[in-house]
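**Student:** Need a 3D model of the following:
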Amino acid sequence: MCFTSSESSSKMNGRSIRINRVPATIFAILLTIVLVYFLNFHQEERPAIYGKLRSDNPNRVNLRKMLIAAIQASQRGGLEVLDVARSRQLKERSKGQTDEGVNDPFTDADGRSHCVMKQGLQRIFPRVRIFSEEDKEHCKESHSYDLDPTVLHETAQVPDVSVNAQDVTVWVDPLDATKEFTEELYEYVTTMVCVAVAGRPVIGVIHSPFNGQTAWAWVGNSMSEYLAGLHPPHGQENELPIITVSRSHTAGAKDLARGIFGEQVNLLTAAGAGYKVLQVVANNATAYLHTSKIKKWDICAGDAILHALGGTMTTLSDQLIRYGPDESPVNTEGLLATLEKHDKYMDQLAKYRTAHNGQLT
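**Tutor:** Next comes the predicted model:
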């Protein structure tokens, strides 16, 4: 018996059974395609179960990547600040005066740091709202960088967590303490990035360009080794609180601090909101007090870092500060920032307010 190339046969009970190979081959191919699709489909769905992320959804933001980008942005902005300082070509001009009548300067370092920080972040996270102190500044060049996970230390606990992009707001301060920068009081100068989710700060980065140290924290997850080393495990108990206030507009804060804590209260005058928060973290101050309005890019990173360490930052009305995209960029109600005894200090402030007919100044 002869067979064609597409057929085979066998005998059973004297009968010949013919099997056509073409349909069988097609069936096997289709079955393989179905199995591959099924396996790949479930492999893509597994991240939702195992905590890993799909990277193809533009409406989601990976907070681990956001942390890495925030650290890099702060450090790269810091390099621009250093470069301008070394060149001594500040190109200083005035943006006007603050409410306290103090000159509000702008330098080439502010502009260059802003462009590097904001454009770098915006390229990686195009659907995230990013607010910078220098948003009015026009950036001529397009700045970008690739994510570098080595900015995290090896023991950092930074899981892959995704959130909706519309819930994320980023606050950028390209150069905190510009006035002091022009005076070469470099210890006060920082570059800062804060990531808020649903209005609450969850990632804070404070980079000090002139000592090269970066304090960062992700609430509930991890913090930089520098920040962990800066914060003493057991803070010293001070007989009288040490209150850090701004050197640029100290009169109201000093008077309020003395009214609340007594004439013998210790006052630490300093510049830069980021620097003052780090003084609280290091237990060089027990509280940071600010009595006038302040921009949210100045305080958001410090708020996140304090929260990560178990501390608190509120308005002087004891309200948490919101950092959502629809919130005002200005906090008009002052602030009190502490690591401990926040409720006690707020009670003392409330008593002072009552004794002064609800007024704080």
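**Student:** can we go C-alpha only for contacts and neighbour counts from here?
**Tutor:** OK.
**Student:** And the biggest helix by length in the chain, how far out from the chain middle?
**Tutor:** Counting residues, the longest helix in the chain under DSSP state H turns out to be helix 21-50. Centroid separation between helix 21-50 and its chain, computed with CA atoms, centre = their mean, to the nearest Å, is 42 Å.
**Student:** before we move on, what about stretch 337-353?
**Tutor:** Remark: stretch 337-353 is offset 26 Å from the chain centroid, using CA atoms, centre = their mean.
**Student:** For the residue nearest the centre of the chain, what is the enclosing helix or strand?
**Tutor:** Nearest residue to the geometric centre of the chain (CA atoms, centre = their mean): Cys194, 2.6 Å. Using DSSP states H and E, Cys194 falls within strand 190-197.
**Student:** Contacts only, for the residue nearest to the centre of the chain.
**Tutor:** Taking CA atoms under 8 Å, 6 or more residues apart in numbering as the criterion, Cys194 is in contact with 70, 170-172, 201-205, 297, 300-301, 304.
**Student:** Any chance of those in a markdown table with secondary structure and neighbour count as columns?
**Tutor:** Output for the contacts of Cys194, formatted as a markdown table (DSSP: H, G, I helix; E, B strand; the rest coil; neighbours: other CA atoms under 10 Å):
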| residue | secondary structure | neighbour count |
| --- | --- | --- |
| Ala70 | helix | 28 |
| Val170 | strand | 28 |
| Trp171 | strand | 29 |
| Val172 | strand | 30 |
| Pro201 | strand | 29 |
| Val202 | strand | 25 |
| Ile203 | strand | 33 |
| Gly204 | strand | 32 |
| Val205 | strand | 32 |
| Trp297 | helix | 25 |
| Cys300 | helix | 32 |
| Ala301 | helix | 33 |
| Ala304 | helix | 27 |
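**Student:** To check against the first, give me the structure of this:
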Amino acid sequence: MVIEELLAVAIAAGAEILRIYDTDFAVRVKDDSSPVTEADEAAEAIIVEALGRLAPDVAIVAEEAASAGQIPATDKSFFLVDPLDGSKEFITRNGEFTVNIGLIEDGAPVLGVVYAPALGRIWWGARESGAFHGRVLGRAISDSQPIRVRGSAGTGLDVVGSRSHGGSDVDGWLQRFQVSRFIAAGSSLKFCLVASGEADLYPRLGRTMEWDTAAGDAILRAAGGRVETLLGDLLCYGKRNQAHDTDFANPHFVAFGDPALA
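**Tutor:** Below is the predicted model of the structure:
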């Protein structure tokens, strides 16, 4: 599989999301109290079908299927798919939602695509080839260019955080740094802003699942960044049979642009 094929899959899913975005779509609440729409399900169907054709021997862990209890056995390599990350942003129509496709190998995210269809921006990255950003016009990518995290030298840091989640825990953790600006953003856009040098830090002291983070984490690592747990370990993937939480649940983490900040 080549990255161009994954980019095409993400763009196709994004096109279907945008079609539904302009309708009077219904919203229902899943068992975990998170919202879901027909756009989540339609985009996931497109992605899962395409990945099944492109890489039939690689398992796919996708959010909506997992929510319904359909979780395949995972080997050393598997896909993590969040077909519509930022459902709250989709529902409020602020545009800050993304399509996420990540590939895991030996517990690490090695390839990722994040597409923000309403913003017309797409990011991708792979361990071997680095990270990139482009604009999407129709179904074609233009203005493709490599991206890299920025150094942290200077008087203050730009911190990106969740538009829908946050709180005093994040404020307390950030006291160790001199923060010059806080940027609110939805979905996995936060990883991408750090990867492209538009922010320095993204602390997440709240619940996430692996499909929320895998694609953005892969892009950030390919751009020279690092994602750590609060204990200083690299965030890992394929977490099953966790005594303290459900399968694929993440601990709290911090995404660093400049690894020296860690």
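**Student:** Let me know the closest of the contacts of Cys194 of structure 1 to Ala85 of structure 1.
**Tutor:** Val172 (20.2 Å; CA to CA).
**Student:** Relative to Ala48 of structure 1, how far out is His307 of structure 1?
**Tutor:** To Ala48 of structure 1, His307 of structure 1 is 28 Å away according to CA to CA, to the nearest Å.
**Student:** out of the two, which sits in the busier spot?
**Tutor:** The neighbour count for His307 of structure 1 versus Ala48, taken as other CA atoms under 10 Å, is higher for His307 (23 against 11).
**Student:** The more buried one: what's it in contact with?
**Tutor:** Contacts of His307 of structure 1 (CA under 8 Å, 6+ apart): 219, 313.
**Student:** Over to the one 10 residues further on?
**Tutor:** Contact partners of Ser317 of structure 1, counting by CA under 8 Å, 6+ apart, are Glu333.
**Student:** Translate it into the numbering of structure 2.
**Tutor:** Aligned counterpart of Ser317 of structure 1 in structure 2: Leu231 (TM-score structural alignment).
**Student:** How is that match assigned, secondary-structure-wise?
**Tutor:** Under DSSP: H, G, I helix; E, B strand; the rest coil, the three-state class of Leu231 of structure 2 is coil.
**Student:** Which helix or strand contains the residue lying farthest from the centre of structure 2?
**Tutor:** Computed with CA atoms, centre = their mean, the residue of structure 2 farthest from its C-alpha average is Thr155, at 28.9 Å. Thr155 of structure 2 is located outside every helix and strand, with elements delineated by DSSP H and E.
**Student:** Val254 of structure 2 too?
**Tutor:** Going by DSSP H and E, Val254 of structure 2 is part of strand 253-256.
**Student:** To what extent does that strand diverge from structure 1 after superposition?
**Tutor:** On superposition with structure 1, the mean distance recorded for strand 253-256 of structure 2 (mean CA distance after the TM-score superposition for structure 1) is 1.0 Å.
**Student:** Could you give the residue range in structure 1 aligned to that strand?
**Tutor:** Using TM-score structural alignment, strand 253-256 of structure 2 pairs with 335-338 in structure 1.
**Student:** gap between the residue mapped onto Gly204 of structure 1 from structure 2 and Leu174 of structure 2?
**Tutor:** In structure 2, Gly204 of structure 1 lines up with Gly112, judged by TM-score structural alignment. Note on Gly112 of structure 2: its distance to Leu174 of structure 2, by CA to CA, is 28 Å.
**Student:** Same question for Asp217 of structure 2.
**Tutor:** For Asp217 of structure 2 relative to Leu174 of structure 2 (CA to CA), the value is 20 Å.
**Student:** quick one: which of the two has more around it?
**Tutor:** Neighbour count, other CA under 10 Å: between Asp217 of structure 2 and Leu174, Asp217 has more, with 29 against 14.
**Student:** Identify the residues contacting the more buried one.
**Tutor:** 109, 112, 191, 226-227, 255.
**Student:** nearest residue to the counterpart of Ile101 of structure 2 in structure 1 other than its sequence neighbours?
**Tutor:** Residue pairing (TM-score structural alignment): Ile101 of structure 2 is matched to Val193 of structure 1. Leaving aside its sequence neighbours, Val193 of structure 1 sits nearest to Val172 (CA to CA, 6 or more residues apart in numbering; 4.7 Å).
**Student:** Please report how far the counterpart of that neighbour in structure 2 lies from Glu128 of structure 2.
**Tutor:** If you follow Val172 of structure 1 across to structure 2 using TM-score structural alignment, you land on Val81. For Val81 of structure 2, the distance to Glu128 of structure 2 (CA to CA) stands at 21 Å.
**Student:** how much space between the nearest residue to Glu105 of structure 2 once chain neighbours are set aside and Asp247 of structure 2?
**Tutor:** Closest residue in space to Glu105 of structure 2, ignoring its immediate chain neighbours: Ser77 at 4.5 Å, by CA to CA, 6+ apart. Ser77 of structure 2 sits at a distance of 16 Å from Asp247 of structure 2 (criterion: CA to CA).
**Student:** what do you get for Ala255 of structure 2?
**Tutor:** Counting by CA to CA - Ala255 of structure 2 and Asp247 of structure 2 are separated by 22 Å.
**Student:** and what of Ser188 of structure 2?
**Tutor:** Using CA to CA, we find Ser188 of structure 2 at a distance of 20 Å from Asp247 of structure 2.
**Student:** Ok, Ile3 of structure 2 next?
**Tutor:** Here Ile3 of structure 2 is placed at a distance of 28 Å from Asp247 of structure 2 (CA to CA).
**Student:** So what does Trp218 of structure 1 match up with in structure 2?
**Tutor:** Aligned by TM-score structural alignment, Trp218 of structure 1 pairs with Ala126 of structure 2.
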